[in-house]
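Engineer: Just to be clear, the model below is a prediction. Sequence and coordinates:
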Amino acid sequence: MSRVLLATRNRKKLGELQRILGDQVTVLGLGDVPEFPDEPEIGATFEENAVAKAVQAATATGEISLADDSGLAVDALNGMPGVLSARWAGRHGEDAANNALLLAQLADVPDDRRGAGFVCALALAVPGAEPVIRRGEWRGRIVREAGGSNGFGYDPLFVPAESDVAGDGRTSAQLTPAEKDQLSHRGRAIALMLPDLKLALGL
């Protein structure tokens, strides 16, 4: 069976990609390959960080590798937290602290100016070849109180435009996994990347 390495230890991201790719491909995470040193994320853009992670993983393991860098861009904060999304409150991956800080920063921002978008840059690195980059975006708005327990990161604060169109106002964390896979920034980036990935895997 074909396999691809997703350069992450985030089990939810791994599960998300496995659901989208189905049974044709086995998705490996960093915990499934010999350990190699993680280089710090120092890119100024999502694309720079994604390419660096994918190339590092492919070079270290010899595996066809995918890496994403994703985050939340809030209009009222001039596109921040952006590439700093995972460590917005100071330490990497502390979702509750990141969410609390974001809500505090937007406390005085009126509802009609709380637009935001999730962004995902996805890079594919095949050993010996130039990396391929695809970008997915998911527009919506930031609510005043968290809602839902699905997903991770800023999902409980983000109401996608599709929820507003449907009139239910559900946050990303209140969507089913199948709904989120279809709509999300990561799902869109993966959909754009699928032809490149299938070609690389010989599918």
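Structural biologist: Arrived safely.
Engineer: can we go C-alpha only for contacts and neighbour counts from here?
Structural biologist: OK.
Engineer: and the residue positioned nearest the centre of the chain, helix, strand or coil?
Structural biologist: Residue closest to the mean C-alpha point of the chain, counted by CA atoms, centre = their mean, is Ser70 at 4.0 Å. Under DSSP: H, G, I helix; E, B strand; the rest coil, the three-state class of Ser70 is strand.
Engineer: Check it against this one:
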Amino acid sequence: MKLVFATNNHNKLKEVQSFIPKSITLLSLEDIGCFEDVPETQDTIEGNAIQKAAYIKTHYGYDCFADDTGLEVDALNGAPGVYSARYAGEQRNSEDNIQKLLKNLEHSANRKAQFKTVIALELNGTQHQFTGICEGEITKDKSGDKGFGYDPIFKAEGYDQTFAEISLDEKNRIGHRGKAVQQLVDFLNSI
């Protein structure tokens, strides 16, 4: 089976590839010649995942899955949420996003947050969704150099280290994307 993962983010591709069974050939957008920005214009994480998967199926004809992830912070009423990648502006700069988030939480004692990933799968004319959530908190300072995005300031519940300080295997085991991908893999193995 060939499946397209609708992403240009090589970090995400690497994370997800470690889960996918060898019987499935995982293709990137680059592999199918898709170099345009796939639309993400919905106002929910679920909506963006569905929109991206449907776009690839409609325009390229491949069975595919797409994900969207957001960091939802309690003290900010769920922000940055669906706007996590562009929180500090259209330049989509992780460092800018981190600094804006830390500044917005500067005087907040409530640091509770969760990462949420939704995967939408378009397979044989049917759509499926899988959701992974990892609860935790936002640290006051950056720590670690692994991972990407908000990883240097997010500590999963029960952990003393940020996502940027733990191994990729550990992050995949406890993290939001890993949980959603495992549901996807379990589904694919069951058909």
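Structural biologist: Perfect, thanks for sending it. Keep in mind it's a predicted model, so treat the numbers as computed, not measured.
Engineer: Now for the nearest residue to the residue nearest to the centre of structure 1 once chain neighbours are set aside: which residues touch it?
Structural biologist: In space, and not counting its chain neighbours, Ser70 of structure 1 is closest to Cys120: 4.2 Å by CA to CA, 6 or more residues apart in numbering. Each residue near Cys120 of structure 1 by CA atoms under 8 Å, 6 or more residues apart in numbering is listed here: 46, 68-71, 135-137, 185-186, 189.
Engineer: mind redoing it with 10 Å?
Structural biologist: Cys120 of structure 1 makes contact with 46-47, 50, 68-72, 134-138, 184-190, according to CA atoms under 10 Å, 6 or more residues apart in numbering.
Engineer: After superposing, tell me the mean distance of the helix or strand Ile133 of structure 1 falls within to structure 2.
Structural biologist: If you go by DSSP states H and E, Ile133 of structure 1 is part of strand 132-142. Once fitted to structure 2, strand 132-142 of structure 1 is off its aligned match by 0.5 Å on average (mean CA distance after the TM-score superposition for structure 1).
Engineer: Which residue range of structure 2 does that strand align onto?
Structural biologist: Mapping strand 132-142 of structure 1 onto structure 2 (TM-score structural alignment) gives residues 128-138.
Engineer: buried set for the matching stretch?
Structural biologist: 129-138 (16 or more other CA atoms under 10 Å).
Engineer: Next: stretch 145-155 of structure 1.
Structural biologist: Result for stretch 145-155 of structure 1 [16+ other CA under 10 Å]: buried residues 146-147, 151, 153-155.
Engineer: would you list every one of the helices in structure 1?
Structural biologist: Applying DSSP state H to structure 1 gives helices spanning 11-21, 46-61, 95-105, 161-166, 177-183, 185-201.
Engineer: what about Val33 of structure 1, how many neighbours?
Structural biologist: By other CA atoms under 10 Å, 13 other residues sit near Val33 of structure 1.
Engineer: Quick check: it vs Asn99 of structure 1, distance?
Structural biologist: The spacing between Val33 of structure 1 and Asn99 of structure 1, counted by CA to CA, to the nearest Å, is 32 Å.
Engineer: what number of residues lie near the residue mapped onto Pro152 of structure 2 from structure 1?
Structural biologist: Pro152 of structure 2 maps onto Pro156 in structure 1, with residues paired by TM-score structural alignment. Neighbourhood size, Pro156 of structure 1 [other CA under 10 Å]: 22.
Engineer: show me what contacts Pro156 of structure 1?
Structural biologist: 99, 142-143, 145-150, 170-174.
Engineer: and it, how far is that from Arg9 of structure 1?
Structural biologist: Applying CA to CA to Pro156 of structure 1 and Arg9 of structure 1 gives a distance of 21 Å.
Engineer: Repeat that for Gly79 of structure 1.
Structural biologist: From Gly79 of structure 1 over to Arg9 of structure 1 (counting by CA to CA), the distance is 26 Å.
Engineer: how many other residues sit next to the equivalent of Gly115 of structure 1 over in structure 2?
Structural biologist: Aligning on TM-score structural alignment places Gly115 of structure 1 opposite Lys112 in structure 2. As a burial measure, Lys112 of structure 2 scores 19 neighbours (other CA under 10 Å).
Engineer: Make sure Lys112 of structure 2 is actually in contact with Ile153.
Structural biologist: No - taking contacts as CA atoms under 10 Å, Lys112 of structure 2 lies outside contact range of Ile153: 11.8 Å.
Engineer: Are there residues contacting both of the two? Which ones?
Structural biologist: Joint contacts of Lys112 of structure 2 and Ile153 (CA under 10 Å, 6+ apart) are 137-139.
Engineer: re earlier: how much space between the match of Pro152 of structure 2 and Leu183 of structure 1?
Structural biologist: For Pro156 of structure 1 relative to Leu183 of structure 1 (CA to CA), the value is 15 Å.
Engineer: With Gly15 of structure 1 instead?
Structural biologist: 16 Å.
Engineer: neighbour-wise, which of the two wins?
Structural biologist: Leu183 (19 against 14).
Engineer: residues in contact with the aligned residue in structure 2 for the more buried one?
Structural biologist: Under the alignment (TM-score structural alignment), Leu183 of structure 1 pairs with Ile174 of structure 2. Counting by CA under 10 Å, 6+ apart, Ile174 of structure 2 touches 132-135, 156-157, 163.
Engineer: now the residues you listed as JSON lines including distance to Glu106 of structure 2?
Structural biologist: Formatted as JSON lines, the contacts of Ile174 of structure 2 follow (distance: CA to CA, whole Å):
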{"residue": "Gly132", "distance to Glu106 of structure 2": "28"}
{"residue": "Ile133", "distance to Glu106 of structure 2": "25"}
{"residue": "Cys134", "distance to Glu106 of structure 2": "23"}
{"residue": "Glu135", "distance to Glu106 of structure 2": "20"}
{"residue": "Ala156", "distance to Glu106 of structure 2": "20"}
{"residue": "Glu157", "distance to Glu106 of structure 2": "21"}
{"residue": "Phe163", "distance to Glu106 of structure 2": "20"}
